[in-house]
Structures are given as C-alpha cells and as structure tokens.
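Novice: Sequence first, then the predicted structure:
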Amino acid sequence: MRISEVPLAILRLQYRVARIPLQIVEEQVVARLDSESSARLIYERSLGALDVTVGNLLGSPDIAQRGEALTNRSEALLLAAELDAQADAGVAEAGQNFKARREAASQQEQNAQATKEKTVQESRQQAEARKREAAQNAAERAAALGERADKTANQRTAAVENAKRTEHAHISAAEKTVTKAAQAKIEDAQDKRSEAASIRNDADRVSELAEVEKEKRQQARAAESN
C-alpha cells in the first residue's frame, strides 16, 4: 500500500465503524418491516445512496457497489409498489364509472317506460273523451268518431312503442361503450401489475447477485487474511 493511500484506508475503516449503528438499525428494526413497505424502501435507498457517495469519494468499489445494489433494489420495489397502486386506482375508477353509467342507463330506461305508460294512458283518456263527446252529439257521429279515436290511439301507441325501441337501442349502445371503457382500464391495470411483478423479480435478482458478490468478497478477504 502506498503512503498516499493510507489516509483513504483510514477513512474507509472509520466509515465502516461509523456505519455499524446504521447496520444495527437495518438488521434489528428495518428488517422486521415488510419487504415492500415505504419506510423500509426509503431507508434502504438513503443508506445505499450514502454508501455510493462515500465509496466513490474514498475510492472503495466494494462500498460503492454495495450501495448501488441496495439503491437499485429499493428504487425498483418503490416503482413496483407505485405501479400496483396505479393499477388498483385504475380498477377502482373503472368500476365506479361503470356502476354510475349503468345506473344512469337504468334510470333512463325507467323514465322511458314511465313516459310510455303515461302517454298511453293520456291517449286512452283522450280517446274516451272523444267517444263520450261524439255520443252526446249524435249516435251516428258517435260511432264514426269512436272508430277514428281508436285509430288515433293505435297510431299513438305504435309511435310510443317505436320511441321505446329507439331509446332501448341508445341505452344498449351506451352500456356497450361503458363496458368497453371499463374493460380497457382493467386490462391496463393488469398490464401494470405484470410490469410491477417483472420489476420486482429483477430487483430480487439484483439483490441476490449483490449478496453473492458480497460473499465472494468476504471469502476473498478471509483467504487473504489466512
């Protein structure tokens, strides 16, 4: 070791000593938290960033690599958690929108049915009124007017039925549009969950590789010391 490297070696040793309390907190407190909890991921990311900074400043690749692996893992899991949250929010929103629009379509159908019944009733009342008026004027005219009134009532009933069929067609089209939009959001949410799962798997592999490298370095140090 060169004399010029001695101060850096001392600083690296001091950093390792100073990091022991942080390591104890990580092992005794943070490790008990859920592996994807926000508090644990933020702590690990901060600790990893500290290792990267100190490792680069002190010329210690192993410290920097350890910090980089910890940072990458925590950031990947934070991203996965965020994607999961977005997926859940998308599914919830799609469900709420679908329910609201379905209820609106159902209300429109009920209104159309009520309008049809009211129109039919009014038409029949008008027809009966005309019949009574025709009977009062003259028996012959009453028969003619009654037939005309029946014909008018039938025409109005046919018009109402046609309007009902048109309204049902509009409602059915609206329900299909709502269902298609909701399905699209659900599929998008499923894609986000798949992406989150892939990112989480990558993060686990990075963590495993970091552990393997750590064990190799420890074995190498042990071999050197022997």
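Specialist: Arrived safely, thanks for sending. What you see is a predicted model; the values in this text were computed from it and never measured.

Novice: contacts, neighbours, all on C-alpha from now
Specialist: Fine.

Novice: residue contacts, the residue lying closest to R101 once chain neighbours are set aside?
Specialist: Nearest residue to R101, sequence neighbours excluded (C-alpha to C-alpha, 6 or more residues apart in numbering): V178, at 7.0 Å. If you count contacts by C-alpha atoms under 8 Å, 6 or more residues apart in numbering, V178 has them with N97, F98, R101, R102.

Novice: so D34 is in which element?
Specialist: Counting by DSSP states H and E, no helix or strand carries D34.

Novice: count of neighbours near it?
Specialist: Applying other C-alpha atoms under 10 Å, we find 11 residues neighbouring D34.

Novice: Pretty sure it sits against L41.
Specialist: No: contact criterion C-alpha atoms under 8 Å: D34 and L41 do not qualify, at 9.4 Å.

Novice: what sits against the closest residue to I63 other than its chain neighbours?
Specialist: Among residues not flanking I63 along the chain, G55 sits closest, at 4.9 Å (C-alpha to C-alpha, 6+ apart). Contact partners of G55, counting by C-alpha under 8 Å, 6+ apart, are P61, D62, I63, A64.

Novice: And here is the other one:
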Amino acid sequence: MKITDIPFSILRTQYRIARIPLTLFERGVLDRMEPEAPARVFYRRAVGALDAAAGSALRDTDLEERGLAEVQRAAELGEAARLDEVAERRVQQADAQLREKRRQAEAAPQEARTKAQRKIADARTQADATKQAATENAAARTSAAKKRIDDAADQKIKAAQKAKTNAQNRSRAAEKSVTNAAKAELDDAADKRRAANGARAHADRLDELGDAEKEKRQAARARKP
C-alpha cells in the first residue's frame, strides 16, 4: 500500500462504521416492506447515490459500483411501480365507466332498458378485457425490469471480480520481479565474494612462494665460503 493511500483507507473504514446504522435500519425496517414500496425505492436510490459518491471520493471501486447498481435498481423498481399505478388507474377508470353505465341503465325508460343492459354487458366485457390486459402488461414490464436489474448486477459483479483478479495478477508479477532482482543481487554478491576469496588465496600462495624463494637464496649465500 502506498503512503498516499493510507488516509483513504482510514476514511473508508470510518465510512463503513458510519454506515452501520443505515445497514441496521435496512435489515430491521426496509426488508419488511414490499420491494416496490415508494419509501423503500426512495431510500435505496438516496443511499445508493451516497455510496456511489463516497466510493468515488474514497477511491473505493467496489463501494462505487455497488452504489451505482443500487441507484439503477431503485430506478427500475420505481418505473415498475409507476407502471403498476398506471394499470391500477386504468382498472379504476374501467370500473367507474361500468358503474356509470349501470346507473344510466337503471334510470333509463323501460323501452330502452334492454338496449342499456346490452351496453352494460358489453362494457363489463370490455372492462374485464382492459383490466386483464393492463395487469398482464404491468406484470410483463415488471418482470422485464427486474431481469434488466439482475443482468446489470451480474455484469457489475463479474467486472469487479475481473478487476480484482487483474490487480492480484499485477501484484504477483511485481512481487516476482522484486524477488528475481533480489536473487540476482545475491548471486552477484556471492560471485564477487568467491572471486575475492580466490584472489586472496592466490595472493597468499604468491607470498608463500616468495618466502620460500627468499629462504632458498639465503641458504645459498650461507653455503658460500
């Protein structure tokens, strides 16, 4: 770890500690709500944006990606909830139209009652068809939105895992390079040490030969008359 990264590491730890109450609130309160509840969607979007901003500021890629994924998921759920509301309004409008036609039929003269009853039956059939279509359409869009959320989350998880693996590989490569350099320096020092020992032994041998030659000359001079 670089020295410049230490303050960010401390800040990341402090942020995780400060986020503990939010985590407890999520587990104790939000998890009891429906996934598409407006309060839960609003909270997820706000906290996701907070995590994304904190991750960017603190150089925490994982935190930033989780925050962005949470914001996207909240947006998708909000859209799904909006579609459900639209479908519900259409159902209510169809029911209101059916009640109005029934009221008109009940107030119509006897000679027009048969015609009005036919209109009521047609209106009921149309209302049922509209309600069914709106429900199926909302369910299909909700399912598609949730699938997009899951796919996006899987892609971000895979990207984060790949980035983590690449970082580990670079770390191992750097460690291996340092190890090889250190080993080369040790081998070079050993070679120099052996060379020095050899030179020292050669010098000692020369000294021994010189002493022997000196003793030989002295002995020769001593034997001369």
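Specialist: Received the coordinates, thanks. Keep in mind that this is a model prediction, so the values were computed, not measured.

Novice: Report the TM-score for the pair.
Specialist: Here the TM-score for the pair of chains, by TM-score structural alignment, normalised by the length of structure 2, is 0.57; 169 aligned residues with a C-alpha RMSD of 3.7 Å.

Novice: for structure 1, what spans make up the helices?
Specialist: Using DSSP state H, the helices of structure 1 run over 6-28, 38-58, 61-137, 139-225.

Novice: mind listing what's buried in stretch 52-61 of structure 2?
Specialist: A52, A53, A54, G55, S56, L58, D60, T61 (16 or more other C-alpha atoms under 10 Å).

Novice: Over to stretch 113-122 of structure 2?
Specialist: A116, Q117, K119, I120.

Novice: want to try a markdown table for those residues, with distance to D128 of structure 2 as columns?
Specialist: Shown next, in a markdown table, are the buried residues of stretch 113-122 of structure 2 (distance: C-alpha to C-alpha, whole Å):
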| residue | distance to D128 of structure 2 |
| --- | --- |
| A116 | 18 |
| Q117 | 16 |
| K119 | 14 |
| I120 | 12 |
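
Novice: What's the match for K214 of structure 2 in structure 1?
Specialist: Using TM-score structural alignment as the criterion, K214 of structure 2 has no counterpart in structure 1.

Novice: quick one: K214 of structure 2 and A220 of structure 2, what's the gap?
Specialist: Distance, K214 of structure 2 to A220 of structure 2, by C-alpha to C-alpha, to the nearest Å: 10 Å.

Novice: Then A18 of structure 2?
Specialist: 98 Å.

Novice: Equivalent analysis for E175 of structure 2, please.
Specialist: Distance, E175 of structure 2 to A220 of structure 2, using C-alpha to C-alpha: 67 Å.

Novice: What is the burial count for L63 of structure 2?
Specialist: 21.

Novice: ignore the last one, S194 of structure 1
Specialist: Using other C-alpha under 10 Å, S194 of structure 1 is surrounded by 15 other residues.

Novice: corresponding residue for it in structure 2?
Specialist: Counting by TM-score structural alignment, S194 of structure 1 corresponds to A140 in structure 2.

Novice: wait, what's in contact with the closest residue to V30 of structure 1 other than its chain neighbours?
Specialist: Nearest residue to V30 of structure 1 in three dimensions, chain neighbours excluded: R40, at 5.7 Å (C-alpha to C-alpha, 6+ apart). Contact partners of R40 of structure 1, counting by C-alpha under 8 Å, 6+ apart, are V30, A31, L33, D34.

Novice: Could you do V52 of structure 1 as well?
Specialist: Residues in contact with V52 of structure 1 (C-alpha under 8 Å, 6+ apart) are I63, A64, Q65, R66, G67, E68.

Novice: That one and Q183 of structure 1, how far apart?
Specialist: Counting by C-alpha to C-alpha, the gap from V52 of structure 1 to Q183 of structure 1 is 44 Å.

Novice: Same check on V212 of structure 1?
Specialist: 43 Å.

Novice: for V160 of structure 1, same thing?
Specialist: According to C-alpha to C-alpha, V160 of structure 1 stands 34 Å off from Q183 of structure 1.

Novice: Could you do A197 of structure 1 as well?
Specialist: Relative to Q183 of structure 1, A197 of structure 1 is positioned 21 Å away (C-alpha to C-alpha).
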